[in-house]
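[1] Fold the following and give me the result.
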Amino acid sequence: MNIRRIQMKDNSAIEQIIRECLMEFGGNRAGLAWEDDSLHQLYQYYTNDENRAYWIVEEEGTVLGGCGIAPFGKEEDICELQKMYLTSTTRGTGVATELLNIALDFAKHHYNKCYLETLQNMQGANRFYTKSGFERLNAPLAGSEHFACDAWYIKDLT
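    All right, here's what the predicted structure looks like:
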């Protein structure tokens, strides 16, 4: 498997993977990434600012997932791990750890903390984030746009 920065040609494939994952876990509803304007154009969203980036996991030219880093709201020192989704066949292969490490290495150059929001019923993801050093929060950070998320995490990058 190869991990690389997103390209324009990846937009529809990664949107489809994200939507399939959201449907799998009941996330195809308001207040979640399902309704994000940027979901149709992730390449444009993540490449128009040096403090944002998105990585694609691919194998033999087939997109298998990805994740991004972008500023969180108006906070200058906090980023958000965004849209980390993998196909069901890619989960559990260890590629998520590689993908997360690449994203966090990027984040460390621009931010002091990394925040993320998810759903409690994504149990594998929640275990993964805890294992990766994220601390569970009791509530979302102020400024969160995904009001339907019910699990929040933060990680110190310093």
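[2] C-alpha from now on. contacts and neighbour counts both.
    Will do.
[3] Residue 27 and residue 35 touch, don't they?
    No - assessed by CA atoms under 8 Å, residue 27 is found out of contact with residue 35, at 10.1 Å.
[4] which of the two has more neighbours?
    residue 27 (22 against 13; other CA atoms under 10 Å).
[5] Give me the nearest residue to that one, chain neighbours excluded.
    Closest residue to residue 27 apart from its sequence neighbours, by CA to CA, 6 or more residues apart in numbering: residue 34 at 7.0 Å.
[6] number of nearby residues for the one you found?
    18.
[7] OK, contacts around residue 58?
    Residue 58 sits next to 1, 2, 3, 64, 65 when contact means CA atoms under 8 Å, 6 or more residues apart in numbering.
[8] now, which of those lie within helices?
    If you go by DSSP state H, these have nothing in helices.
[9] Generate a ChimeraX selection restricted to the buried entries among those.
    To isolate the buried ones among the contacts of residue 58 in ChimeraX, judged by 16 or more other CA atoms under 10 Å, type:
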select :3,64,65
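[10] What segments of the protein are strands?
    2-5, 53-59, 62-71, 78-86, 113-118, 135-137, 151-156 (DSSP state E).
[11] Tell me which of those strands sits nearest to residue 14.
    Residue 14 lies closest, by CA to CA, to one member of the strands of the chain: strand 62-71, at 6.3 Å.
[12] Can you spell out which helices and strands pack onto the closest one?
    Helices and strands touching strand 62-71, by 3 or more CA pairs under 8 Å, 6 or more residues apart in numbering; DSSP states H and E, are helix 11-24, strand 53-59, strand 78-86, helix 95-108.
[13] ok, residues contacting that strand?
    For strand 62-71, contacts defined as CA under 8 Å, 6+ apart pick out 10, 13-14, 17-18, 46, 51-58, 78-87, 90, 99-100, 103, 107.
[14] Please generate a structure for the following sequence too, so the two can be compared:
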Amino acid sequence: MKTQHLDFLIRSWETRDRADAFHLIRDILAEYGLQCEPYGADRDVYDVELFYHTKGGEFWVVERQGKIVGTAGYYPIERGNNAVEIRKMYILPAIRGKGLGKFLLRELETKIIARGFDEIWIETASILKEAVQMYETSGYLPTTGVETPRCDRVYVKSLG
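    Modelled structure (predicted):
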């Protein structure tokens, strides 16, 4: 996967991205007062091959001038109806407000629809106000069944 948005390159994750992507997510979580959980909720970004590639998902990085400034991914899940979960959608503070988040979400949805999935699930935390607002204005409906301890919201969007 490789696409452009403004001066951002969105591409498939490569092994060399492991540390940079992990540190970006750790730092953004800290910005909101949330703990990074390398052996829990955040293990997937440290083991992308196991959590995304072997499960039939994808993990993307967003670059600007050769530096990783964002991440996003999805993989198939058991809950729901032929569903995937969007995970690790993070963008550095200096990059926010340029429409990149909405662009990434639309790109993920387009790819997920093309692959024949019927539902998208997203878990997040209320403190991530920008993300909550974006999901709610993009057709994601609140539901129940949060599975990640640091999250307190779960959304689902039917693609049918």
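[15] picking up where we left off before, the residue nearest to residue 27 of structure 1 is in contact with residue 20, isn't it?
    No - contact status for residue 34 of structure 1 versus residue 20: not in contact, 10.0 Å apart, counting by CA under 8 Å.
[16] burial count for the corresponding residue of structure 2 for residue 129 of structure 1?
    In structure 2, the residue paired with residue 129 of structure 1 is residue 135, using TM-score structural alignment. When neighbours are counted by other CA under 10 Å, residue 135 of structure 2 registers 19.
[17] how near is residue 135 of structure 2 to residue 122 of structure 2?
    For residue 135 of structure 2, the distance to residue 122 of structure 2 equals 9 Å [CA to CA, to the nearest Å].
[18] do residue 36 of structure 2 as well
    Here residue 36 of structure 2 is placed at a distance of 18 Å from residue 122 of structure 2 (CA to CA).
[19] do the same with residue 88 of structure 2
    Distance from residue 88 of structure 2 to residue 122 of structure 2, by CA to CA: 10 Å.
[20] do residue 29 of structure 2 as well
    16 Å.
[21] Of these two, which one has the most company?
    Comparing residue 29 of structure 2 with residue 122 by other CA under 10 Å, the one with more neighbours is residue 122, at 23 against 16.
[22] residue in structure 1 matching that one?
    Correspondence of residue 122 of structure 2 to structure 1, assessed by TM-score structural alignment: residue 116.
[23] List the contacts of its match.
    Taking CA under 8 Å, 6+ apart, we find residue 116 of structure 1 in contact with 80, 81, 82, 152, 153, 154.
[24] Now which residue in structure 2 aligns to the third one?
    Across the two structures, residue 82 of structure 1 finds its equivalent in residue 87 of structure 2, going by TM-score structural alignment.
[25] ok, now residue 61 of structure 1?
    That one, residue 61 of structure 1, aligns with residue 66 by TM-score structural alignment.
[26] can you check residue 26 of structure 1 too?
    For residue 26 of structure 1, the residue aligned by TM-score structural alignment is residue 33.
[27] what does residue 12 of structure 1 give?
    Under the alignment (TM-score structural alignment), residue 12 of structure 1 maps onto residue 19 of structure 2.
[28] Who are the contact partners of its match?
    Applying CA under 8 Å, 6+ apart, the residues near residue 19 of structure 2 are residue 46.
[29] List the contacts of the nearest residue to residue 76 of structure 1 once chain neighbours are set aside.
    Spatially, and ignoring its direct neighbours in sequence, residue 76 of structure 1 is nearest to residue 111 (7.3 Å; CA to CA, 6+ apart). With contacts defined as CA under 8 Å, 6+ apart, residue 111 of structure 1 is in contact with 76, 77, 78, 79, 157.
[30] I'd say the fourth one and residue 114 touch.
    Yes - Residue 79 of structure 1 is within contact range of residue 114, at 4.9 Å (criterion: CA under 8 Å).
[31] Determine the residues that are contacts of both of the two.
    By CA under 8 Å, 6+ apart, the residues touching both residue 79 of structure 1 and residue 114 are residue 107.
[32] Neighbour count: these two, which is higher?
    More crowded of residue 79 of structure 1 and residue 114, by other CA under 10 Å: residue 79, with 28 against 23.
[33] so what's that one up against?
    69, 70, 71, 72, 107, 111, 112, 113, 114, 115 are the contacts of residue 79 of structure 1 under CA under 8 Å, 6+ apart.
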